[in-house]
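S.K.: quick check, what structure comes out for this input:
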Amino acid sequence: MNKVLLVILAILLPPVAVLLNNGVGKDLIINILLCIVLFVPGVVHALWLVLR
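M.R.: Predicted structure coming up:
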């Protein structure tokens, strides 16, 4: 997947970016929970996973 597209998705729709980058797993569950609690930690987590 193109990194630029994943970064844009990580900012706009963090769980989708994590899903496309890592698939279904614990990282996706953590990101969904972070997005439910607050949106910004979900974005930071998604960016960290995409750029790692």
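
S.K.: could you use CA atoms for every contact and neighbour count after this?
M.R.: Noted.

S.K.: report the distance from whatever helix or strand I8 lives in to the chain centre.
M.R.: Using DSSP states H and E, I8 sits within helix 3-12. Its chain's average C-alpha position is 8 Å from that of helix 3-12, according to CA atoms, centre = their mean, to the nearest Å.

S.K.: that helix - contacts with which helices or strands?
M.R.: Helices and strands touching helix 3-12, by 3 or more CA pairs under 8 Å, 6 or more residues apart in numbering; DSSP states H and E, are helix 14-22, helix 39-51.

S.K.: so that helix versus helix 14-22, what angle?
M.R.: Per axes from the mean of the first three to the mean of the last three CA atoms, to 10 degrees, the angle that helix 3-12 makes with helix 14-22 is 150 degrees.

S.K.: one more to line up against the first:
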Amino acid sequence: MDLVRVLAAIFLPPLGVFLQVGLGKDFWINLVLTMLFFFPGMIHAIYIIGRK
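M.R.: Predicted structure coming up:
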């Protein structure tokens, strides 16, 4: 399942974070980061997935 989350984090970062933590604070932070710039959102998503 982690492979699916990491692939989702690379192609659609908010989806990867949602699959890991749900609709919490980290999801909304990632959504804003992804809308501003895609690359920071991707890094944040991979960090959130790797942290847990």
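
S.K.: quickly find the element holding the aligned residue in structure 2 for I29 of structure 1.
M.R.: Under the alignment by TM-score structural alignment, I29 of structure 1 pairs with W28 in structure 2. Here W28 of structure 2 sits within helix 25-36, counting by DSSP H and E.

S.K.: by how many degrees do that helix and helix 13-21 diverge?
M.R.: Using the same axes, to 10 degrees: helix 25-36 of structure 2 against helix 13-21 is 170 degrees.

S.K.: helix 25-36 of structure 2: average distance to aligned residues in structure 1?
M.R.: Once fitted to structure 1, helix 25-36 of structure 2 is off its aligned match by 0.4 Å on average (mean CA distance after the TM-score superposition for structure 1).

S.K.: return the distance of stretch 12-25 of structure 2 from the chain's centre.
M.R.: 5 Å.

S.K.: which of the residues in that stretch are buried?
M.R.: Neighbour counts using 16 or more other CA atoms under 10 Å place L12, P13, P14, L15, G16, V17, F18, L19, Q20 of stretch 12-25 of structure 2 among the buried residues.

S.K.: so who does A10 of structure 1 touch?
M.R.: V16, A17, V18, V43, A46, L47, V50 (CA atoms under 8 Å, 6 or more residues apart in numbering).

S.K.: JSON lines please, covering the helices and strands packed on helix 3-12 of structure 1 and showing distance to V7 of structure 1.
M.R.: JSON lines is the format used below for the helices and strands packed on helix 3-12 of structure 1 (distance: least, CA to CA, whole Å):
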{"stretch": "helix 14-22", "distance to V7 of structure 1": "8"}
{"stretch": "helix 39-51", "distance to V7 of structure 1": "6"}
